[in-house]
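**Q** output the structure for:
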Amino acid sequence: MRWVTVLLVSLLLLLQWPLWFGERGWFAVQRLENQLSQQEQANALAQQDNDRLAAEVHDLKAGLGGVQDQARREMGMVKPDEIFVQIVPPARAASASAR
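**A** Reported below is the predicted structural model:
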């Protein structure tokens, strides 16, 4: 009778092994679900970047206001009747040497 019990327990373990540790087992499914959630987060961030860029492209195509704003920010352009004033903060090296 003892050998029947050992045989049945070993058969049960043999049948359970692929369920837990196999290629399509529980641990593999959990690992894939974690990878899926990480990829979904990365996709959400990429979608936000795409939406932001699409809005910027739309603004640039829609009118000159966006082009002028970008030219002012990136290239320091001014209109002919404007006066450009730039305020430069004091250098840190000069303030450090004065101490």
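
**Q** okay, CA-based contacts and neighbour counts for the rest of this
**A** Noted.

**Q** quick one: the helices in the chain, in order.
**A** Secondary structure of the chain, counting by DSSP state H: helices at 2-21, 26-62, 64-75, 92-98.

**Q** and of those helices, who's closest to residue 86?
**A** Closest of the helices of the chain to residue 86 is helix 64-75, at 12.7 Å (criterion: C-alpha to C-alpha).

**Q** what about residue 73, distance to residue 79?
**A** 13 Å (C-alpha to C-alpha, to the nearest Å).

**Q** same question, residue 39
**A** Distance from residue 39 to residue 79, by C-alpha to C-alpha: 47 Å.

**Q** next, the second sequence, to be compared with the first:
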Amino acid sequence: MSKFQVVAVWRDKWITVVLLVLLGLLQYRLWLGKHSIPDYHALTRQVEEQSQQNANLAQRNALLEADINDLKIGLEAIEERARNELGLIKEGETFYRILPAEAN
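**A** As a prediction, this is how the structure comes out:
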């Protein structure tokens, strides 16, 4: 094989070598670099968790808003809350407490 034949073979192969090196670099960046596929999956999980937390907080806010509206609208809600949370007993009412039987 002459010197010119070797140069001609490498001249034809250098494009392939360069393309393979570029492909390797791109694959490295895709799997291990910044903004890679594992990073994408981790961010997707974080978004799902945050969406769940937001849904829970939205439900809690709706319940609190309903309580606020009840308290603004009527005295019955205030009275019910005082009875349940503070043990309020009206004048003239009799309070009965039923205790469970003791198991012997």
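
**Q** alignment lookup: residue 62 of structure 2 to structure 1.
**A** Under the alignment defined by TM-score structural alignment, residue 62 of structure 2 is paired with residue 51 of structure 1.

**Q** next, count neighbours for its match.
**A** Residue 51 of structure 1 is surrounded by 12 other residues when neighbours are defined as other C-alpha atoms under 10 Å.

**Q** same question, residue 7 of structure 1
**A** Counted with other C-alpha under 10 Å, the burial measure for residue 7 of structure 1 works out to 11 neighbours.

**Q** ok, it - contacts?
**A** Contact criterion C-alpha atoms under 8 Å, 6 or more residues apart in numbering gives no residues in contact with residue 7 of structure 1.

**Q** quick one on the thing from earlier: residue 39 and residue 79 of structure 1: who's more crowded?
**A** residue 39 (12 against 9).

**Q** can you find the partner of that one in structure 2?
**A** Pairing criterion TM-score structural alignment: the partner of residue 39 of structure 1 within structure 2 is identified as residue 50.

**Q** and that match, how close does it get to residue 56 of structure 2?
**A** Taking C-alpha to C-alpha, one finds residue 50 of structure 2 at 10 Å from residue 56 of structure 2.

**Q** anything in contact with each of these two?
**A** With contacts taken as C-alpha under 8 Å, 6+ apart, not a single residue reaches both residue 50 of structure 2 and residue 56.

**Q** separation between residue 89 of structure 1 and residue 8 of structure 1?
**A** Using C-alpha to C-alpha, one obtains 82 Å as the distance from residue 89 of structure 1 to residue 8 of structure 1.
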